[in-house]
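Participant: Model the structure of this input:
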Amino acid sequence: MDIKLLSRTFAAKGTKLAIRYNTVETLPDAEKTLADVLAAGAEAFLFQADLTDVGNIARLFDETIGRFGAVDIAINTVGKVLKKPFVETTEAEYDSMSEITSKVAYFFIQ
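Facilitator: This is a model prediction of the structure:
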């Protein structure tokens, strides 16, 4: 299930949402998701950050708590998938994928 579908599903139930996006390239999708959840009557805001910087994870939670008072559900959909044959993966690509997928998940749960 992708973040857009999750956001719209939770919005329909009146959930307050922090919608995180990473870069200016992903901003249009985030803005579309925000518009959809606001149209569904939910409260929401956009949060831009690279979550491989652990400080940004803390900032995401701090800002969400500051706006909504608490976090009841947190869903991490951050991950990196290499779209190339497995045998062609370089060590640097693996390290990047591991940092994005594992490190973010670890500190997000923390």
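Participant: use CA for all of it now, contacts and neighbours both
Facilitator: Will do.
Participant: where exactly do the strands run in the chain?
Facilitator: Under the criterion DSSP state E, the chain contains strands at 17-21, 44-48.
Participant: Out of those, which is the most enclosed?
Facilitator: strand 17-21 (a mean of 21; mean count of other CA atoms under 10 Å).
Participant: Give me the contacts around it.
Facilitator: 7, 11, 27, 30, 34, 42-49, 64 (CA atoms under 8 Å, 6 or more residues apart in numbering).
Participant: and what of stretch 2-9?
Facilitator: Contacts for stretch 2-9 (CA under 8 Å, 6+ apart): Leu17, Ile19, Thr33, Asp36, Val37, Ala40, Thr77.
Participant: now do 10 Å
Facilitator: 10-11, 14-20, 29-30, 32-34, 36-40, 42, 44, 75-78 (CA atoms under 10 Å, 6 or more residues apart in numbering).
Participant: Stretch 92-109 too?
Facilitator: By CA under 10 Å, 6+ apart, stretch 92-109 touches 50-58, 60-61, 74-82, 90-91, 110.
Participant: The strands of the chain into TSV, with extra columns for distance to Phe68?
Facilitator: As requested, those are exported to TSV (distance: least, CA to CA, whole Å):
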stretch	distance to Phe68
strand 17-21	9
strand 44-48	9
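Participant: In PyMOL, select just the buried ones from the contacts of stretch 92-109.
Facilitator: Here is the PyMOL selection string for the buried members of the contacts of stretch 92-109, based on 16 or more other CA atoms under 10 Å:
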select buried, resi 50+51+52+56+57+60+61+78
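Participant: And this one, please, so the two structures can be compared:
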Amino acid sequence: MSHSLQGKTAIVTGSSRDIGRAIAEGLAADGAAVVVNYVGNAKAADDVVAAIVSKGGKAIAIRADISNVSDIRRLFDEAESQFGDLNIVVANVGVAVIKPLVEASEADFDLVFGTNARGTFFTLQEAARRVRDGGRIIAVSTGGTKMFFTQTALYLGSKGAVEQFVRVLSRELGPRGVTVNALSPGFTDTDLLPERDRAVAAGMSPFGRIGAPRDVADVAVFLASDEARWLTGENIQAGGGVA
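Facilitator: A predicted model of the protein is given here:
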């Protein structure tokens, strides 16, 4: 552990797998006490906690459905009850429905915007209320909002909203020394990237590969650190040079 985040506490939503897990593990490795949030897979969340604890870190798992505002508030209540004052919140939860805009149903819209936009909005709201002065708030978006893809209107639209939330909140919390940034992964080895697209995605990066969750997580850990104190209201692209 580098211990640069020693004494800090963090919530990472959607952190039982993929990028969220890597962020939770990265924050813990730097000394933060981490709340691992999950909604459906308790075993996966417990595995993350066990991995962190086995390396000398501190973590607990808390179930909360980020599309439910009362669950969000309970998540923060329980986190404070367990770890005290909060310093870092990473709003990482995201879902995708991939289909042409003309085929998207009301249920599809409600699922994606209810989780990615509404859920993130109220996570950011609670973070703004609870994070201590000088804290760090990070919202995970996507490099896709800078590109043009078919069948992604719901996903990219919801993430575009997240980026605007970040810009506004950074201004509102600046007087308290709280930084608020978006982190936008590119093509990354997660469940959201179909197998059929991986070779093409790798070819779009100068590095000739898709990203690993750790590649993105290391940027998140930097944004949570004191070294990132002069960055706020930014959308940090973590896409391996894909543009």
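Participant: Now compute the TM-score of the two chains, please.
Facilitator: The TM-score (TM-score structural alignment, normalised by the length of structure 1) is 0.88; 107 aligned residues with a CA RMSD of 1.4 Å.
Participant: remind me, longest strand of structure 2?
Facilitator: Under DSSP E, structure 2 gives strand 131-140 as its longest strand.
Participant: Which neighbouring elements make contact with the helix or strand just after that one?
Facilitator: Next helix or strand after strand 131-140 of structure 2 toward the C-terminus (DSSP states H and E): helix 153-173. Contacts defined by 3 or more CA pairs under 10 Å, 6 or more residues apart in numbering; DSSP states H and E place helix 153-173 of structure 2 against helix 106-112, helix 120-130, strand 131-140, strand 179-185, strand 235-238.
Participant: chain center to the second one, what's the gap?
Facilitator: Distance of helix 120-130 of structure 2 from its chain centroid, counting by CA atoms, centre = their mean, to the nearest Å, is 13 Å.
Participant: before we move on, the earlier item: among the helices and strands packed on helix 153-173 of structure 2, which is nearest Val221 of structure 2?
Facilitator: Smallest distance to Val221 of structure 2 across those (CA to CA): 9.9 Å, for strand 131-140.
Participant: What is the neighbour count of Ala107 of structure 2?
Facilitator: For Ala107 of structure 2, the count of nearby residues is 10 (other CA atoms under 10 Å).
Participant: What residue in structure 1 is paired with it?
Facilitator: Aligned by TM-score structural alignment, Ala107 of structure 2 pairs with Ala92 of structure 1.
Participant: now Ala32 of structure 2
Facilitator: By TM-score structural alignment, Ala32 of structure 2 lines up with Thr15.
Participant: and the lengthiest helix in structure 1, which stretch of structure 2?
Facilitator: Ranked by residue count and defined by DSSP state H, the top helix of structure 1 is helix 54-68. The alignment of helix 54-68 of structure 1 onto structure 2 (TM-score structural alignment) covers residues 69-83.
Participant: Now name the helix or strand holding Ala217 of structure 2.
Facilitator: Per DSSP H and E: helix 213-224 holds Ala217 of structure 2.
Participant: List the buried residues for that helix?
Facilitator: Those would be Pro213, Arg214, Asp215, Val216, Ala217, Asp218, Val219, Ala220, Val221, Leu223, Ala224, for helix 213-224 of structure 2 by 16+ other CA under 10 Å.
Participant: how near is the first one to Ala24 of structure 2?
Facilitator: For Pro213 of structure 2, the distance to Ala24 of structure 2 (CA to CA, to the nearest Å) stands at 11 Å.
Participant: What of the last one?
Facilitator: Taken as CA to CA, the spacing of Ala224 of structure 2 relative to Ala24 of structure 2 amounts to 11 Å.
Participant: so what's the residue positioned nearest the centre of structure 1 closest to, chain neighbours aside?
Facilitator: Nearest residue to the geometric centre of structure 1 (CA atoms, centre = their mean): Arg20, 4.4 Å. Using CA to CA, 6 or more residues apart in numbering and skipping residues adjacent in sequence, the residue nearest Arg20 of structure 1 is Phe47, 4.6 Å away.
Participant: from what I can see the one you found touches Thr64, true?
Facilitator: Yes: in this structure, Phe47 of structure 1 is within contact of Thr64 by CA atoms under 10 Å, at 9.1 Å.
Participant: farthest residue from the center of structure 1?
Facilitator: Val87 (29.0 Å).
Participant: who touches it in this structure?
Facilitator: Val87 of structure 1 neighbours (CA under 10 Å, 6+ apart): none.
Participant: do Val71 of structure 1 as well
Facilitator: Val71 of structure 1 neighbours (CA under 10 Å, 6+ apart): Lys16, Leu17, Ala18, Phe61, Asp62, Thr64, Ile65.
Participant: Just to check, the first one is in contact with Leu46?
Facilitator: No: the pair Lys16 of structure 1 and Leu46 does not pass the contact test of CA under 10 Å, sitting 11.6 Å apart.
Participant: What's Ile19 of structure 2 aligned with over in structure 1?
Facilitator: Checking TM-score structural alignment: Ile19 of structure 2 goes with Asp2.
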